[in-house]
Structure formats: structure tokens, C-alpha cells
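Colleague: sequence and computational prediction follow.
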Amino acid sequence: MSRTRSVASTTPAVHRRTVLAAAGAAAVSAGVGYALRPTDSQAATTTGAAEAPVAQTVHKAAVPVEVPLAPYTRGTTVASVATPRTSSGYRRLGDGAGWSRKVRAELAAPKSGRAGRRTSLAAFVQFTDLHLMDSQHPMRLEYLRSTDVHAWRPQEALTVPGAISLVERVNALRGGPVTGAPLQFAMTTGDNTDNNSRHELDWFLTVMSGGRITPNSGDPRHYEGVQNSGLKQYWQPDSTTRDQDKQLGFPHLRGYLAAAIREVNSPGLTIPWYSTVGNHDSLPLGCYGHGDSWLAEYAVGGKKLMSLPASESKKLQDMIRKASDPQGHHFRDLLKAHARNMRSVTPDERRAPYTARDYLTAHLDPAYRGVGPVGHGYSTANLDAGTQYYSFRIADDVVGISLDTTDPGGHYQGSIGTKQLRWLDRTLRENKDSFVVVFSHHTSDSMDNLRRDPAHPDERRYGGQDVVALLASHSNVLAWVNGHIHRNVIKAHSAPDGRSFWEISTASHIDFPHLARVIELADNKDGTISIFTTLVESAAPHRTDFADLSQTGLAALYRELAYNAPGSSNKLGGASGDRNTELVLKKG
């Protein structure tokens, strides 16, 4: 195939090709957030043979510019990483040594002199698993902490200021850390919200596009949740109560809860951003299907269960893990059985669950446009067809494809249906003269939920290995970028005929180490492509000050609390080959 142009070309070019976009179209471990571990678009509807209507989205290619290849490290984890500066108890964080860049050559041998030859193809940022969370929501499963200490995390009230600080970091980056190319867009790869509630969706869209947010629900004046419940299994920051976490060294912070629900301001990203849907964006609690009216009423009502015996907590958690209650009927019955043990909270209609259509409509709302594009990848054609997948032009030689890997039938693991798999194959074929980057929420290994979609019971579901096989059959696929597992993992995929691509999975922004990833594509002009991955933390300082409850102070505290969260894993950052890398592969 001919691939001679790049965004670093000195000769401007006008892209005139059309890109097919989606026409058709939601936690345990990393999947359930609680416990287990660039430009405007215009859509028109056409009809393909034996297919659902497809949206035809036209994106302007990034204007080619001359970009000096000037690597930098400031503001990235190559320069410094938050590291504990005390050795025991509650550990305070400070500046630590950065992570070096590792060259990975499983798919192609790197050739000498490539740094002086290469030209940039694209540069962008991945956010994933923000889990913007109403920590007071009645549906939350905090009480599972009685059987799993990590089922509730002390940092959960600070997801909004933490995400805003991540936006601030990206806005401050000079461009691609390796190539110096301008960052063209950011992509969120799902679990943007946590409880599938309407106000969390508003918070997410405002964090990304800019504006003021009050991360509170229920009583507008007071926090009403487990952290002022007096229950010792949760950190009670404003109280002198000797709770479980204070026994581990967690601080007494008077005024913390008032600060956590105070209005904050997001500048919004200064680059275009796109959105991919995750299971927490699609399903209540990331694991239950829609349809139970009692649970929907409970979500907005005035009662909240805050404690549960360990035996019952384990039974519920096991059912979630095994997907034996995908519609939440047992969960509903458990809540009803414990009605007398619930505490009163202020009802709030904004906590209502949102549907896939609500998700699309909100993205298309002009109030959340920011710097664009309109719909952030989604179009009115997605609304018409009821789909949440699409394609878009990243650069003159690069196309992006966003998949919907959530299963409406329930459970936190993923899959895709026949219609979407065929659309993916067709889109790859129709863009055979462009490189392709695929985005999804789930990883290949976490797409093993083949439960049928209740709305399409006759449609077969396909797992991760089916997607790997399809992607490996197309020589234009460079990378599959995803999240879900809350851990940095980079995997090489190769086919017997030599076709290959990299799967890049990035850690979450709810569990430490709170990372996003910059990804740069470069043509080495020697028959190989290099994909550079560079992790970035939020802009908040590594050191915290317990007296600083400002927006920035809370963002710093968010990171430190997450590091110290009981039961948290110290392996989510991954090995050196999963962090800052140069991934080499043959040019197809």
C-alpha cells in the first residue's frame, strides 16, 4: 500500500477521502470500579447491503507542519514518578526517579539511525478508567469492604479534582515527548463514569470540555455517605473516630468532606477529544443490565445501605464475579431484605441511570462541545441506529476506530456482536491505504463474556481472540489501545504470515499510579514503524499538604490516598516494557 504522507510533511495536503463511521450501536476487579482488582464532523445516513445504516463522517486531516524531532521529559514519568518517601505506615509521597524508555523488538528488529530518519505520523493522548464517581450514590457497594478491604477506597470522593488535574497536565504538554509533534486529540477508553448515573455523565463531559462542577448529590450543603457514617470500616476523615484506616495511619482532616463536595473548575482540554464507552458507562455498577424499575427508583431514592455482614457481602461479590446475576435481581432482593438497616439520605433525581441513547445525546449536546469535535466521535447516525462505535480520521495516513465492547446482557467483561464485527472488518478494508489504531474499553483477554444482547437475542457475540484474529488479518493495523484492567500491559500480537500489531493497555485514573498515556506513531523510513508510549501523571504535586484542601491540594491527596488504600496492588504500573516504550513493527 502507498503510505508516503505524514503530519510532519513539509507539503500541505488536503484530505478528500471519506471515513466510514459507526451506524449502529454497560464492577469487579478492574471491571467493577469498586472492588476487584480533531475537528468538526458531518454525518449522513447511507445503507449498506445486508447491514444496518452507517454514518458517513468526514474529518479534516490535521494540517501538516514542520516539526523538529526534539525529545523532552519534563511533565512525564520519564522525568519523575510519585514515590513513597517514608518506609512504613501511611506513606507520604514525593518526587522519585523516572521510568526509562524500553525498546521492544518482538515484532521487528529496530534499525540503527532511525531516530534521524523518522517522520511523525500522529501523536495523541489516552485517558482511561476515570471512574468519575458520586461517592454518596445509594447503589454503591461500599459494604463489600466487610469481605474485601479494597471494595471501598478512601480516595473515591476525589475523582473529579483528580481528573481535572490530569486535564491540566495534558494541556501543559509541549507535544509528543519523543517526536515533538503536536498532540492531535485525546481519547477516553471507557469507564468515564462509575455508577451509570446522569450527574456523573455531566461531570465527565464538563471535566473534558470545561466548566464548573459541584461533585455532590443529595443534600446540597452536606456530605451524606459512608465517610461520615461513624462506621469504623470506613475512613472517617473529619472525625476523631479510631476507624480501621486511621489505625493504619490515615490522617484526621477536619473540613475534608466539605472540601470534597465544593465546586471546582475545569479548564477543559485544549485539544479535541473523543469518547469510547466502557461497562461502567453502559451498565449500573458496571455489571447489571438495565430494566429493573425497582433498582432505578432505589438509585434516586432516600435510603442507602452502608453495612452488610461479611458472609452476605462475599455471596454478593461472588455472584458479580461469576456473572450469575447479570440483571441484578438477587441484588434487588438483597437490598429489599435489608431495608430496615438502611440509612436516610436526601433523594436526588440526578442519580438516575442513563441509557445508551442518553449517553450519545449528552455527547452531542452543544453545551459539552469544548474544542470539539461535535459529538466527540458520535453522530446523529449513531442515535438513529442505536450504536456506539465509529471511525474517524486521525491524520492524513492514520484512521482511528472506536469500538463498543460492552455487553448489554450484563457482566463487567466484554464482547462484540456480529454486526459490529462485520462493520470493523469492512472499515479496515475500506481504509486499507491508511494505518489504523483501534480503541476499545476491554482488552483482548477480558472479552470473554458471550452473553446475548437482550435486544438482539439472535445475534452471536464474539470474544477478544476473535477480534485479535480479525485485526491480525489486516496489515494496516498498528495498535489496539484499551483499558479496563487498571494495569499497564503491552502485548505483541503476530500472525503466521508476518502481520502484527501491538495491544496497549493503560492503567486507570482511579487506582494508583493514576496515569494517562501519550502515544506517538512514527515512520522510521526503513521499513519499520515505531510506536512510542509515554505515561503521564496529573499536574498535582507529588507532595501533599494536609492543610491544603484547595482544588490542587485535593488532587495531590487523591493520589496519595490511592497509594495507601488498603488492599491496593503495587503492580498496576506494570513492568518496564509496559510503561515508557518504543514498540517497533514492520511497515505493512
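Modeller: The structure has been received and is ready for your questions. Numbers count the residues shown, from 1 in each chain.

Colleague: only C-alpha atoms from now on, for both contacts and neighbour counts.
Modeller: OK.

Colleague: please name the nearest non-neighbouring residue to the residue nearest the centre of the chain.
Modeller: For the chain, the residue nearest the mean C-alpha position is residue 128 (2.1 Å; Cα atoms, centre = their mean). Closest residue in space to residue 128, ignoring its immediate chain neighbours: residue 189 at 4.8 Å, by Cα to Cα, 6 or more residues apart in numbering.

Colleague: the one you found and residue 53, how far apart?
Modeller: To residue 53, residue 189 is 25 Å away according to Cα to Cα, to the nearest Å.

Colleague: residue 412 too?
Modeller: 28 Å.

Colleague: now residue 538
Modeller: As judged by Cα to Cα, residue 538 and residue 53 stand 40 Å apart.

Colleague: those two - which one has more neighbours?
Modeller: A direct count of neighbours by other Cα atoms under 10 Å for residue 538 and residue 53 places residue 538 higher, at 25 against 19.

Colleague: my read: the more buried one touches residue 167, true?
Modeller: Yes: at 7.5 Å, residue 538 counts as touching residue 167 under the criterion of Cα atoms under 8 Å.

Colleague: so what's residue 432 closest to, chain neighbours aside?
Modeller: Excluding the flanking residues, the one nearest residue 432 by Cα to Cα, 6+ apart is residue 476, at 6.1 Å.

Colleague: so what's that neighbour up against?
Modeller: Counting by Cα atoms under 8 Å, 6 or more residues apart in numbering, residue 476 touches 428, 432-436, 588.

Colleague: comparison target below:
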Amino acid sequence: MSARRLAPVLVLFAACSPPTAGGTDDASSGSEATGTTAPTGTTTTSSGELPDPTTTGTTGDDSTTSTSEPLPEPLAPLEGPVPLTDEVVRVPTHPVDEDKLLDLRLPADVATALAEGYGDVMLAAGEPVLPRTLDDAEPPTPGAAPKLLVRFVHLADTQLADDESPARLASFDEVSGGAFRPQEGHVCRMLNAGVRTINALHVDDPLDFVLLGGDNTDNAQTNELEWFLGILNGAPAVECDSAIDDDPLPGPDNDPKDRFAPVGLDVPWRWVAGNHDVLRQGTFGILDFSEPIGDASVGGTRDYGQPGAPIVKGMVPADPARAFLTEPEQVAWVAGDGDGHGLDAAAVELGRAFYTFDVAGTPLRFFVLNTSSLKGSSQGLIRAVDLEAIIGPTLDQAVADDKWVIVTSHHRSGSLGDGQEFGIGTKYDDALTAVQWQEFLGSYDNVILHLAAHTHRLMVEAMQPAGGHAYWEMVTPSLNDFPSQMRVLEVWDQDNGALTIQARAFDMITDDDPVAEMGRTLAIADFTSGWENDGRGTGPDQRNVALWIAAPE
């Protein structure tokens, strides 16, 4: 969630939301990587246990879903090559309404926006892959035998939301960001469209894996993670609907609250956590507030029992499946699902998503770290205590193992803070600034890239820390917000003493899925109506790029 959008209301909401008894922890207890436990009485399902990972994403209990209906059929695989944005781009045809004449929280204004073409696009010529060097010099000539080391997709900021939860803050959507999105109910289908697209891309040219960018879910809720895992894993059916079994458009599989059969990824995927995965609305520590399983909405949530699913406050239907997940519970659940998605026994013991994995047959090692502050603040947090206990030893080991490192986290360096934002969270005196983090990474000659997300826009920046090693920092946009894109990355050994990191953005393909296409249309309208930033970044050199860097010795 954007801090700018929530800034005017953070203190107000904190004041009107009573904390759970016993729901605070010791602010001076050291590294946030240890010691996180749920308060007494916390539940994660109606039975008090975590859902079984082997049934993740299924349709739920009989109180919310009719299980007598036949299971839906998954959509057929996409045919033909997937066009990347160096071939074709989607351009909104409606100018951005700087005056915000429409408020897309209002169903009538959504209808007006769609009727007036706020969500329309045209296809235009693609943008070339631009070569870039750390010092802006001309790139060297490739050697005789360049070798591809890895090819993967970076899928970031899905923010899959239970948009009917009383823990939402939809009424506070003021300036720019994500307290409310008109497309939020469609994100499950948008994610499934993204998975179909990735699978087709894998057919075009094989992928090694999918790397998440964090903010996979929106509100740290059990049901959100269950839906997310079900979609990526290809569960028999998923229904992104909580409490009452809603059916806005009568009939099966034709609206965002109907159950559907996800296709599931055809390649392995690796977990990365973001602030929305571990914090209430990406900003508030979950131990400081009542759980979202209650029946009172303070900040506004959606009611799909009314036309257009307007925002409502007050009493709403309760659902115990909405219970918050602490990060240790979340890590254990994901680690126990399938191949564990990168999370190993050490991560489970730590209770936080810190781990490494290697690309077989290459010198490449990925280092995944969680930069979220568990006590609050949407900003990233990296503390000196974590450098000493976790991050430094991990990078030292990579040096000893002669590994070239891609560091990946949800937050980029420019999104780091001190643990406190607008009076929310806990301020840490040992929190690293952006410059300190850049200098730390620059002290390791084997770090070639910091890959991040969070800003919901395409970004690439050459990091030139004083007295240190230069490296690249890259950000992938949100699948949720405009332009609803992902990146495919390739690392090449150019056989000339240098590497290239090639990154190209691509759109999800929504063929045969009008629900997913409507979600993308609403995301475009959210942008052109003036309520969302331009996720395409500041120029072509932020989008499709080939980044040169000397191969570590």
C-alpha cells in the first residue's frame, strides 16, 4: 500500500482500532528475525490449526461454498508465442484525469469510467531493449560464445485481497496507492491469467523458475494465502469469496466471486515476502489489532450483496478463515507446501523468509531476504543486527563459495526506513539508510543485482556507492496495478569478462477469461482517472534493458 495514500489517516485509524490484549512485543528485543509469536487466543482456521498445504486453495467449507456442483474446468493453454513489450505495448487511449473527476470507489463512477473509455487501450509498436552500462560508457563487444546462465520471471505485488474483510481500509483511499482498487476483486483471476501467460512463455523458451517479488497477498490473512497458493499450484478449484457465498452475476464462472479452476504454474516458484504479506494492510503490525474474523468494519470494506459492491462500514458478516497469519506461521505453511518454494528448515526455524538458492551448473546464487518491519510501517527495514547475524554471514559464505549473487527483497534501497512511519511502528536506531545499504552491498564484489518491487513501477538504477563496487538495482511493477506487467530476466555470460542482465516487461494474456480482462480494464481506469501512479516508470531505459556488469573474479 502506498504510504502517500494512507498518510492522512494512519493516526486516525490507529486511534479508533483497539489493540488486542497482550498483542505487543518488546521493542528492544533485538533482531526482528527472531521471537515473533502470536498473542494468546490467535486462531488461523475455525479449528485453530493452519490449513493443510496439500489441500491449499480448495473451495472451503460448506458454509460459504456449494460443494455439490461439479468442479469447473481450467482454461486451455494459450496458443502462439507470448508478445513481450519489445514487440508490442498497450497504451491507454484516455488521458489521465489530473482533477480526479471520478471516484472509482463509487459504483456509478465506475460505470461512467468504463462507458467513457477510461479503461480502453490501443496497441503500439514495442520498445527496444536498451543496453546500459554502470558508467554510461559504450558496452563491450560480446565474445564468441555467450552463454545463458538463467532465465526466470519476476512476479511482483499481486496483492491478492479478501476485499470483503472488515480489516480493510477502503474508505481511506485518498491520494495515490492502494487502500482501495476498483479491480481488487478480480485479482485472483488476473493472477491466473498471469500464470497462463508464464506457462506459454515457458513453452516459447524454457524458464528455470518464477521468483515472487513480495506483497503476494494484501492483508496477511489466512484465506488470502490459501487462495494464492491454490492459484499458483493449480488446486482443483479456488473461490476468492469470504463469509457469504456471493454471486454478483448469476451463473457459474462469470464473475470474480465465482469459483474457478486455476491452471497452476508449469515451473517451480520461489517465495519472497513483502509488507502486505506480514502486516495489516501492509502498514500495521497484526499483533496490535483485533483479528479480521470479527463482524465490525471501521475502515470500510466491500459488500457484494449490493449492486456494484459499494464500500460499507459497520456490521458485516464474519468469517474465521480471515484470521491473520504471523510470519512464522506463514513461513512454515509455505515451506510445507510442495517443494517448499525455496524456504528451508533454517528459514522455518528462524521464522522469517531469509534463504538462498543456487542455479545448477552456474556460479549464480540468489539471496532472498525479508525487508518488512513486523511492528508496522510500509517502508522497508534492514537493521545492523540483521547484517551481523544473517545478511553479512550469508554474503561472506557466497564469497567463500565463489558465487555471483543476486540479492532479492520486496523493498529497494530507496524504500527503506527506520521502522516508524507517520507514528506507526517502532523506530530502530540501528536501521540502515538507503546509502548505508548501498555501501554495504557495494562492499561485496560478487553482488551483481538487487532485484526488488514495492513501488509498483518499472525502475532500473546504477548503484555507485562511494568507495565500493558498482552494481544494478531493478524494480518490477505490480501485476495488480497498471500496467499489470511482469518481467522476464536472463543473465548471460558474454564470454568477454562481462555479464548482461537482460530484462523485458510483458503483459498478461487474458484470452477466454473476461473476468481477468475486466480486472485489467479497471486497473487502467484507476490510472487514467488520476487515482494511481504510472507504473511504466520515467522512460524506456527503465523498462526493457540489457545491463552490463563485469563478471566477478
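Modeller: Good, I have the coordinates. On a predicted model such as this, the values are computed, not experimentally measured, just so you know.

Colleague: quick check: the aligned residue for the residue nearest to the centre of the first structure in the second structure?
Modeller: With the correspondence set by TM-score structural alignment, residue 128 of the first structure lines up against residue 156 in the second structure.

Colleague: picking that back up, got the contact list for the residue nearest to residue 128 of the first structure?
Modeller: 126-129, 275-278, 439-441, 481-483.

Colleague: just checking, the match of residue 128 of the first structure touches residue 451?
Modeller: No: in this structure residue 156 of the second structure lies outside contact range of residue 451 using Cα under 8 Å: 10.6 Å.

Colleague: need the residues touching each of the two.
Modeller: Common neighbours of residue 156 of the second structure and residue 451 are listed as residue 476 (criterion: Cα under 8 Å, 6+ apart).

Colleague: circling back to that earlier point, so which of the contacts of residue 189 of the first structure sit within strands?
Modeller: The strands, defined by DSSP state E, take in 126-127, 275-276, 439, 481-482 from the contacts of residue 189 of the first structure.

Colleague: okay, the residues you listed in CSV with neighbour count next?
Modeller: Below are those laid out as CSV (neighbours: other Cα atoms under 10 Å):
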residue, neighbour count
126, 23
127, 27
275, 24
276, 27
439, 30
481, 24
482, 31
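
Colleague: just those now: which is nearest residue 464 of the first structure?
Modeller: Nearest to residue 464 of the first structure out of those is residue 482 (Cα to Cα; 12.0 Å).

Colleague: what does the residue nearest to residue 128 of the first structure align to in the second structure?
Modeller: Counting by TM-score structural alignment, the partner of residue 189 of the first structure is residue 213.

Colleague: would you mind measuring from that match to residue 276 of the second structure?
Modeller: For residue 213 of the second structure, the distance to residue 276 of the second structure equals 11 Å [Cα to Cα].

Colleague: all helices of the stretch 51-200 of the second structure, in order?
Modeller: Under the criterion DSSP state H, counting those that start in this stretch, the stretch 51-200 of the second structure carries helices at the ranges 107-115, 187-204.

Colleague: which among the ones you listed is found nearest to residue 258 of the second structure?
Modeller: helix 187-204 (10.1 Å).

Colleague: what does that closest one rub up against?
Modeller: Residues outside helix 187-204 of the second structure that contact it (Cα under 8 Å, 6+ apart): 77-82, 153, 158-161, 207, 227-228, 231-232, 240, 256, 262-267, 479-480, 508-510, 513, 515-517, 519-520.

Colleague: 6 Å instead, please
Modeller: 78, 81-82, 160, 262, 265-266, 508-510, 516 (Cα atoms under 6 Å, 6 or more residues apart in numbering).
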